[in-house]
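Engineer: mind folding the following:
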Amino acid sequence: MQTQLPVTVTPETRLAEQRLTLTHVAWDTYEKLLDAFGEHRAVRFHYDKGVLELMVPLEDHENPSAVIGMLIFNLAVDCDLTIKSMDSTTLRRKKLQKGAEPDKCFYIQNEPLVRGKTVDLEKDPPPDLVVEIDITHSDVNKNALYAALGIPEFWRFDGKILCILQLQDSEYQEVDVSPTFPWLEKQVIYRFFEECRTLGEAQAMKNFRVWLQSNKPDEG
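Structural biologist: Coordinates of the predicted model:
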């Protein structure tokens, strides 16, 4: 039995991402595509009530994703927080007809609840923090998508500006600092980004960890 192809195809190819948007895609078709492509693939899927975006990240997308992920992980470790990193694991809720594969996602506050488990959003809490890099335009409303999935904290980076969003009354509100790391000013994150470009990631991380030892909150 053949699956009917969606009627609208809107490709976009630029420097940081390659995107293809399909409309009128049934949930069953979305799940079949996930199974067909498998886990180890370059393309990432975002699905929202019939709209399916396929995105292939290029270097200008992947590098900031890696840098932000490294920053968050080291923050958690050096501040003695629990953390489970899941990168672009598929997050999906059939009841909501929504699915996403963020660049990075982390369990921090709820890490003990999913430790050692394969996460199932039908049973488990959503990740505490999700990161998305969108240098080019996405046809999927990521704010609405992740809000519906119940992600408490959402970082979005467009290559220049980092936007930190906190879920409040089922909608995201932009905030000045991360709810997870409220003592970390955004200018410190931007300085880390710049040092990664100018000094290299290893030296930038060394500098950041020196700063962190003097500026992280006291235990207890």
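
Engineer: going forward, measure contacts between C-alpha atoms and count neighbours the same way
Structural biologist: Fine.

Engineer: nearest the geometric middle of the protein, what residue?
Structural biologist: Val131 (2.8 Å; C-alpha atoms, centre = their mean).

Engineer: off-centre distance for the helix or strand harbouring that one?
Structural biologist: Using DSSP states H and E, Val131 sits within strand 129-133. When distances are taken as C-alpha atoms, centre = their mean, to the nearest Å, strand 129-133 is centred 2 Å away from the chain's centroid.

Engineer: second chain to compare with the first, below:
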Amino acid sequence: MTVTIPINKIELHPGSLITLNDLTWEQFEAFLEEKEANGIKTRVAYSQETLTIMSPLPAHERPHRIISDIVKVLLDSQERDWEEFGSTTFRKKAKKVGLEPDTCFYIQNAQKMRSRMRIDLTVDPPPDLAIEVDVTSKTTLDAYEALAVPELWIYTEEKFTIQVFTDGLYVESSISPTFPNLPILELIPNLVNQVLTMGSSKMLRELRKKMS
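Structural biologist: This next block holds a predicted model:
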């Protein structure tokens, strides 16, 4: 018997997170359908029958948007194609896993994905680069590993890390495979901090000038 989770009765304040255990794949899919039908703005991750639901704060949303803009400037300066898929729901029934990144990019696979309006991971590749802010849930990392996203950036106020998918696991790296010739590990935190003093638009204008 499939049990529908009454998402409209789950109250999450901004910045809060809840974990639901022992959920079947069918319950997870029913949850996603109800989430979409009710227009609920939360992020989810599902792995090993555990569902994590998070309601982002502005302090969570702003950094990943800034980092996303930085990535676009860097890719454009290198004349590389990209497609951003934001917090699209990625799910793979065969592995019973699903997640919604803060944001993500197809870069190496940009041409293949440019016409996609829906993602089907039975035929489509996972994003080439995903960006997360304040990952506190093991479920989220488990889901990324199951989906085999090649590169994951994790930003917190204390630390910025580059995680590279290697032999089924994430390994912390000092070099970004997406930008091997740029000091991404230092560049991203510095640019995010600059926004707090000079604003996003000015920081991005100056970055474009430096990269041209």
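
Engineer: mind telling me the TM-score for this superposition?
Structural biologist: Once superposed, chain against chain, the TM-score is 0.89 (TM-score structural alignment, normalised by the length of structure 2); 204 aligned residues with a C-alpha RMSD of 2.0 Å.

Engineer: got the contact list for the residue nearest to the centre of structure 1?
Structural biologist: Counting by C-alpha atoms under 8 Å, 6 or more residues apart in numbering, Val131 of structure 1 touches Ser65, Pro102, Asp103, Lys104, Cys105, Phe154, Trp155, Arg156, Phe157.

Engineer: and the lengthiest helix in structure 1, what does it pack onto?
Structural biologist: Ranked by number of residues, the top helix in structure 1 under DSSP state H is helix 59-78. Packing partners of helix 59-78 of structure 1 (3 or more C-alpha pairs under 8 Å, 6 or more residues apart in numbering; DSSP states H and E): strand 129-133, helix 201-215.

Engineer: to His46 of structure 1, which of these lies closest?
Structural biologist: strand 129-133 (11.5 Å; C-alpha to C-alpha).

Engineer: the equivalent of Leu33 of structure 1 over in structure 2 in helix, strand or coil?
Structural biologist: Aligned by TM-score structural alignment, Leu33 of structure 1 pairs with Phe31 of structure 2. Following DSSP: H, G, I helix; E, B strand; the rest coil, Phe31 of structure 2 is assigned to helix.

Engineer: Phe31 of structure 2 and Ile5 touch, don't they?
Structural biologist: Yes. Judged on C-alpha atoms under 8 Å, Phe31 of structure 2 makes contact with Ile5 at a distance of 5.8 Å.

Engineer: residue boundaries of the helices in structure 2?
Structural biologist: According to DSSP H, the helices that structure 2 contains are 25-38, 58-77, 110-113, 138-147, 184-198, 200-211.

Engineer: need those in CSV (columns: distance to Ser174 of structure 2).
Structural biologist: Converted to CSV, the helices of structure 2 look like this (distance: least, C-alpha to C-alpha, whole Å):
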stretch, distance to Ser174 of structure 2
helix 25-38, 35
helix 58-77, 17
helix 110-113, 25
helix 138-147, 19
helix 184-198, 6
helix 200-211, 21
